[in-house]
Every structure is written in structure tokens, then in C-alpha cells.
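Trainee: need coordinates for the following:
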Amino acid sequence: MTSPDYLSLDTLDLALAATLLLLNAGLSLALDLGVARRLLWAALRMVVQLGLLSLVLEQLFALTDPLWTGLAALVMILFAGREVTARQSRRLSGWWAYGLGTGTMAVVAGLITLFALSTQIGADPWYAPRYALPLLGMILGNTMTGVSLGLDTLATRADRERAAIEARLALGAPRLKALNHVLREALRAGLMQVVNAMSAIGLVSIPGMMTGQILAGAPPLEAVRYQILVMFLIAGATGLGTLGATTLGALRLTDKRHRLRLDRLRPGAP
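Mentor: Prediction:
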């Protein structure tokens, strides 16, 4: 009987790795860090979520139906929007708190994923869930982080620098120009995680996608090419997503009469 061309893990392998998590929980208890319960709960959620995901993906891969692929992508985007909202210490009030980040990510991550599937990846059909969903997940996850950091920085700094912004508005500056320095900081915050990730790849870390392909038997050069492609897609989506979200956020924090509207913010703790 021939062995599979990929490394297979059983329950015992995962249990051995889980002992490291239990070690961290023990350290938290010993040092009174207060994160042991959250750590174990997060690990349990991860296991359950990934287990359910594997069952869903098996069905989706067997169906290869554009409707089901689109529905799965929509669910991913909606959950990503929830995470963006939860990660902000100050956020917009009303439906804007959820709709702004979700809408921006849906447009940017969706278009860039379609671009990659129809050009570089060349999936046939283009909506094949085996290619579309993992690619969307990588792009969406990183765009989510950039958008949440950008919006959080925008709201926090606008509140902190209220006097300076209102002084610029009083002197006749258009609203986006009055918020220009805050927008720059928000964009920088959103892009920094991608910059750091690209700077460390190859010297400090071997990223997950490349590692998975190598463990599955792909030649290292081919794995590198795919990782470079993915990082370029992630960088583009994060930059465009953060730019779109923060610009729309800045417009929401002002009005057409060029007044600062911090009353449209509320505390972001869920």
C-alpha cells in the first residue's frame, strides 16, 4: 500500500501538540496572568470551528457550485465585519460601525480574489471553492486586520486631536484636508502589519501557505512563487481596503458643512 504524498496527522499528534497549550495555561495560573481560561476557550473554539470548516469544505469541494461558493464567501465576509467592529476601542454609531468595514472588505477582497482567480491562478471554473475560498480567506483575514487598525486609529486620534482639527476647519480647510494628518496615521497603522510581515518572510519566518505546500511535497521554488503572489495580493487588498475604509470613516466623522462630528462615535467595547 502506497503512502499518501502528504503528511498525515492523527489525534495523538494533535494531543501532543496541545500539551504546549496546557503548559501556557499552567504558566498563566502560576503567574496570575488571568488568561488561562480565555486561552483554553479560544483553543476549544478554534478546534470546533476548524472541525466544522473541514466538513463544510468537503461538501463545497464536491459540489463546485457558484451559488454555494458565493454563500460561503458571504458568510466569511460577514464574520470578518464583526471582527473589525469588535477590535475597535472607538467606533462609529449605528449601522456604520458594522457596515463601513464590511462593505469595504467585501468590495476590495472580492475584486482582488476574482482578479487572482481569473489571471494568475487560472482556476477552472473560476469559482471552484478549492481555490476561491482559501485565497479569499487569506486576503480577507489580512485586510480585516488593516481595516480594523486603520478605523481604530482614525477614531482615536480624531477624538484626541479634536481641537487641532476644529481649528483647521475654522480656518477654512476642507474636511479631508483638516483630517489629513489623522488619515495618514490611520493608513500607516493599517499598512504596518503587512510591511512587517513582508520584511520578515524568508529571514525570520516561513509563512503558512509556503510551509503547507512544502510539507505536501511541492518544490520549494514553486511554493515561494505562490507565497510571493499571495503576499502581493494581500498587500494590495490591505492598502486599498484601509484607504477606502478610513476615507469613508473621515467623511462620516465630518459633515457637508465641514464640521467635526464626534457625536457619531461611541465606545467600541462590545
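
Trainee: from here on, contacts and neighbour counts on C-alpha atoms
Mentor: Will do.

Trainee: show me where the stretch 1-150 of the chain has strands.
Mentor: Remark: strands assigned in the stretch 1-150 of the chain by DSSP state E, counting those that start in this stretch are 90-92.

Trainee: near the closest residue to Leu169 other than its chain neighbours, how many other residues are there?
Mentor: Leaving aside its sequence neighbours, Leu169 sits nearest to Ala178 (CA to CA, 6 or more residues apart in numbering; 6.0 Å). Ala178: 22 surrounding residues under other CA atoms under 10 Å.

Trainee: residue contacts, Ala178?
Mentor: Ile165, Glu166, Arg168, Leu169 (CA atoms under 8 Å, 6 or more residues apart in numbering).

Trainee: would TSV of those residues with neighbour count and secondary structure be doable?
Mentor: Supplementary listing: the contacts of Ala178 in TSV, determined by neighbours: other CA atoms under 10 Å; DSSP: H, G, I helix; E, B strand; the rest coil:
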residue	neighbour count	secondary structure
Ile165	22	helix
Glu166	18	helix
Arg168	15	helix
Leu169	20	helix
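
Trainee: show me which of these is closest to Phe232.
Mentor: For the contacts of Ala178, the minimum distance to Phe232 (CA to CA) is 34.8 Å, reached by Ile165.

Trainee: which residue ranges form the helices in this structure?
Mentor: Secondary structure of the chain (DSSP state H): helices at 11-31, 36-63, 66-86, 96-116, 129-160, 162-170, 175-178, 180-200, 208-215, 220-252.

Trainee: need these in JSON lines (columns: distance to Leu265).
Mentor: Listed next are those as JSON lines, based on distance: least, CA to CA, whole Å:
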{"stretch": "helix 11-31", "distance to Leu265": "35"}
{"stretch": "helix 36-63", "distance to Leu265": "29"}
{"stretch": "helix 66-86", "distance to Leu265": "12"}
{"stretch": "helix 96-116", "distance to Leu265": "9"}
{"stretch": "helix 129-160", "distance to Leu265": "8"}
{"stretch": "helix 162-170", "distance to Leu265": "13"}
{"stretch": "helix 175-178", "distance to Leu265": "17"}
{"stretch": "helix 180-200", "distance to Leu265": "16"}
{"stretch": "helix 208-215", "distance to Leu265": "37"}
{"stretch": "helix 220-252", "distance to Leu265": "10"}
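
Trainee: of those helices, which stretch is the most buried?
Mentor: Of the helices of the chain, the one with the most neighbours on average (mean count of other CA atoms under 10 Å) is helix 129-160, at a mean of 23.

Trainee: one more sequence to fold, the one below, so I can look at both together:
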Amino acid sequence: MNKLLLLLIFAAIIAAVYYQQANASGPANATQSCVEGDMRGVFCANSSALSFTKCLAGEWVEQTVACGEGNLCNPQAAGSNGGFTAGCVAVPQATASATPVPSANPLGVPAISGNYSSQQPSCGDGFCALAGDYRENCSSCASDCGCAAGDYCNAGIGACEPKCGNNRCDAGETSGSCCVDCACSGGLKCDNSSMLCFQPVNLTQSQLLTLVSSALAESHDSLSNYTYSVSDYHDASGEAFKRVTLNCVQASEYACGMIIDADSEGELHYRYYN
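Mentor: The predicted model follows:
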């Protein structure tokens, strides 16, 4: 009986040790989500930076590296198996070969493999040349340096600028999308931040200043102690206000400037600033 008990105890100990070892080795033997050093999703973040996702410590990590002085990022730097890989390419100088070569790999970015066939930068090659002897802009080569949606190319300076805010009501713009260029109608006011028209508070400037003067008098203050400006304003929730911005006549180390907003009910809301 004692021998049987000892055998059972010994078997239990062996099982416990095996269970602990199995648990300890399980995560180490688990399949990693990626192989250390592998890369994928290589693309040009802009004309001078290369972005990619790299496997570090079993996880995919997004990284961006600068191509370095004298280099540009070409989205089609090298071709293999019918596809193209982005990479940093040295910009040809006047004395350089007509065919550029991939630049030194920054921060361990792997060398580009396959048939490298990039030629000297030219309009239509798919990337915007911004440095070196040959340069492009949205005016000289729109196919490579096209502007983003909502922007237009200012041909005079060869730069992309926002359409909204150029003092012209361009095609595609309306008072509902860019009221600073396409004026509001029907008594609506333009919010220069959201570029949307809104219904202003129905208070004349005279009525507003009377309310403000009365409020200041209650605290033994006077509108004559300030210079002021009046504007229409509405907040993120869409509520409209008449705003009076008060500036101190005399400089002070204390917060004496004040913004007073009057809502549609004539109630005043205060905020101090220095």
C-alpha cells in the first residue's frame, strides 16, 4: 500500500513538472506575427522621405527615414517580378552619370534588388523632383507635382495653395463650403474658421454696446477704459454670438483685456485675457 502511494505521489510530481515546462515554453514556441527584420509597405512619404513597415521584436512597426541631402524618394526606384519598389535615389549632378543609383540605405533600410532602370528625373516619371539641377513644380509638371484635392496651382510661384481663401469664388466652391470667397446671402454672416455661413444674433452694435456698458458699470468699470471691436461669432456647437473684444487703454501686468459674447437671449458671457 505504501509503495502504491509513493508511486502515485511520484507520478503527480512528474505531471506537475511537465505542465510547468509546457507552459513556460509555450509562448517562446508560439508563431511570431512576423519575421525579425522583414519589411513591407515601402512607399515615399514625400519627395525626400521613405516610409515602410518593419518587423521589430515580433511586431510590425511603421518607420519613416530621410533620404538625405542630394537624394530623392522615387516611388518606382526599382522593378522586379512585374512590380516596383520605392527607394531613395541620388539626384544626378551636372558631372554625374545620366543614370542615378540608389543612395546609401538609411537606418538599415534593405538594399533595393531587381532590375534598376531609373533614368535622370524628368516630367512624367512619377515623382516630383525638388532638388538638384533639374527641379519640378505644379506649374512646370502637373503630372508629377499635382496639387491635393481642394488646392490649386499658383502658376506665378509654382506652388499649391488652398482654393478656399484666394479671394475668388472658384468652380466647385459655394457660400456653403467657402463663404470667405463666395459671399453669404440673406443676411447670413461668414465664419472665417469653418468657412460656413450662419445666422447672426439679432442685435445692433448700439444695442450690444449698451448691454456691455451696463454690465461694466455694475462692477464700477466703464467702456471708456477700453478700445473695442465688434464681430459676429459662432462656436463649435453652432450657437451664434455678438462678440465685443475689449483691449486695455493702458498697459497692465494684470489680465484686463476682455471678450464679451452676447447670445440670442441677450445674456452676456465673459472671458478675460492679458
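
Trainee: would you pull the TM-score for this pair?
Mentor: After superposition, the two chains reach a TM-score (TM-score structural alignment, normalised by the length of structure 1) of 0.20; 91 aligned residues with a CA RMSD of 6.0 Å.

Trainee: residue contacts, Phe52 of structure 2?
Mentor: Applying CA under 8 Å, 6+ apart, we find Phe52 of structure 2 in contact with Met39, Arg40, Gly41, Val42, Phe43, Glu62, Gln63, Thr64.

Trainee: how does it look with 10 Å?
Mentor: Taking CA atoms under 10 Å, 6 or more residues apart in numbering, we find Phe52 of structure 2 in contact with 39-45, 60-65, 86, 109.

Trainee: which of these ranks first by neighbour count?
Mentor: Neighbour max across the contacts of Phe52 of structure 2 (other CA under 10 Å) = Cys44, 24 neighbours.

Trainee: so what's the nearest residue to it once chain neighbours are set aside up against?
Mentor: Nearest residue to Cys44 of structure 2, sequence neighbours excluded (CA to CA, 6+ apart): Leu50, at 4.7 Å. Contact partners of Leu50 of structure 2, counting by CA under 10 Å, 6+ apart, are 42-44, 63-67, 72-75, 86-88, 106, 109.

Trainee: let's go with 8 Å and repeat that
Mentor: Val42, Phe43, Cys44, Thr64, Val65, Ala66, Cys67, Cys73, Ala86, Gly87, Cys88.

Trainee: excluding its backbone neighbours, what's nearest the last one?
Mentor: Setting aside the residues directly before and after it, Cys88 of structure 2 is nearest to Cys73 in space (CA to CA, 6+ apart), at 4.4 Å.

Trainee: so the one you found makes contact with Val65?
Mentor: No: counting by CA atoms under 8 Å, Cys73 of structure 2 sits too far from Val65 to count as a contact (10.3 Å).

Trainee: what residues are shared contacts of those two?
Mentor: Counting by CA under 8 Å, 6+ apart, the residues touching both Cys73 of structure 2 and Val65 are Ala49, Leu50.

Trainee: longest helix in structure 2, please.
Mentor: helix 2-29.

Trainee: apart from its chain neighbours, what residue comes closest to Pro75 of structure 2?
Mentor: Ala86 (4.1 Å).

Trainee: any idea how far Cys153 of structure 2 is from that neighbour?
Mentor: Noted for Ala86 of structure 2: a distance of 26 Å to Cys153 of structure 2, by CA to CA, to the nearest Å.

Trainee: how far away is the residue nearest to Cys44 of structure 2 from Phe84 of structure 2?
Mentor: Leu50 of structure 2 is 14 Å from Phe84 of structure 2, by CA to CA.

Trainee: pretty sure the residue nearest to Pro75 of structure 2 sits against Gly79.
Mentor: No: in this structure, Ala86 of structure 2 is not within contact of Gly79 by CA under 8 Å, at 9.2 Å.

Trainee: how near is the residue nearest to Leu169 of structure 1 to Ala163 of structure 1?
Mentor: According to CA to CA, Ala178 of structure 1 and Ala163 of structure 1 sit 11 Å apart.

Trainee: hey, what's in contact with both of those two?
Mentor: Joint contacts of Ala178 of structure 1 and Ala163 (CA under 8 Å, 6+ apart) do not exist.

Trainee: count of neighbours near Phe198 of structure 2?
Mentor: 21.

Trainee: residues contacting it?
Mentor: Leu188, Lys189, Cys190, Asp191, His234, Ala240.

Trainee: so among the residues you listed, which ones count as buried?
Mentor: Those of the contacts of Phe198 of structure 2 that meet the buried threshold are Lys189, Cys190, Asp191, His234, Ala240, by 16 or more other CA atoms under 10 Å.

Trainee: between those, which is closest to Ala217 of structure 2?
Mentor: Relative to Ala217 of structure 2, the closest of the buried ones among the contacts of Phe198 of structure 2 is Ala240; by CA to CA it sits at 25.2 Å.

Trainee: excluding its backbone neighbours, what's nearest that closest one?
Mentor: Closest residue to Ala240 of structure 2 apart from its sequence neighbours, by CA to CA, 6+ apart: His234 at 4.0 Å.

Trainee: can you check Gly137 of structure 1 too?
Mentor: Closest to Gly137 of structure 1 by CA to CA, 6+ apart is Met76, at 7.5 Å.

Trainee: what distance do you get for the one you found to Thr143 of structure 1?
Mentor: Taking CA to CA as the measure, Met76 of structure 1 falls 13 Å from Thr143 of structure 1.

Trainee: tally of neighbours for the closest residue to Asp232 of structure 2 other than its chain neighbours?
Mentor: Excluding the flanking residues, the one nearest Asp232 of structure 2 by CA to CA, 6+ apart is Lys242, at 4.9 Å. Using other CA under 10 Å, Lys242 of structure 2 has 23 neighbouring residues.

Trainee: nearest to Ile9 of structure 2, of the contacts of Phe52 of structure 2?
Mentor: Set against Ile9 of structure 2, the nearest of the contacts of Phe52 of structure 2 by CA to CA is Trp60 (47.1 Å).
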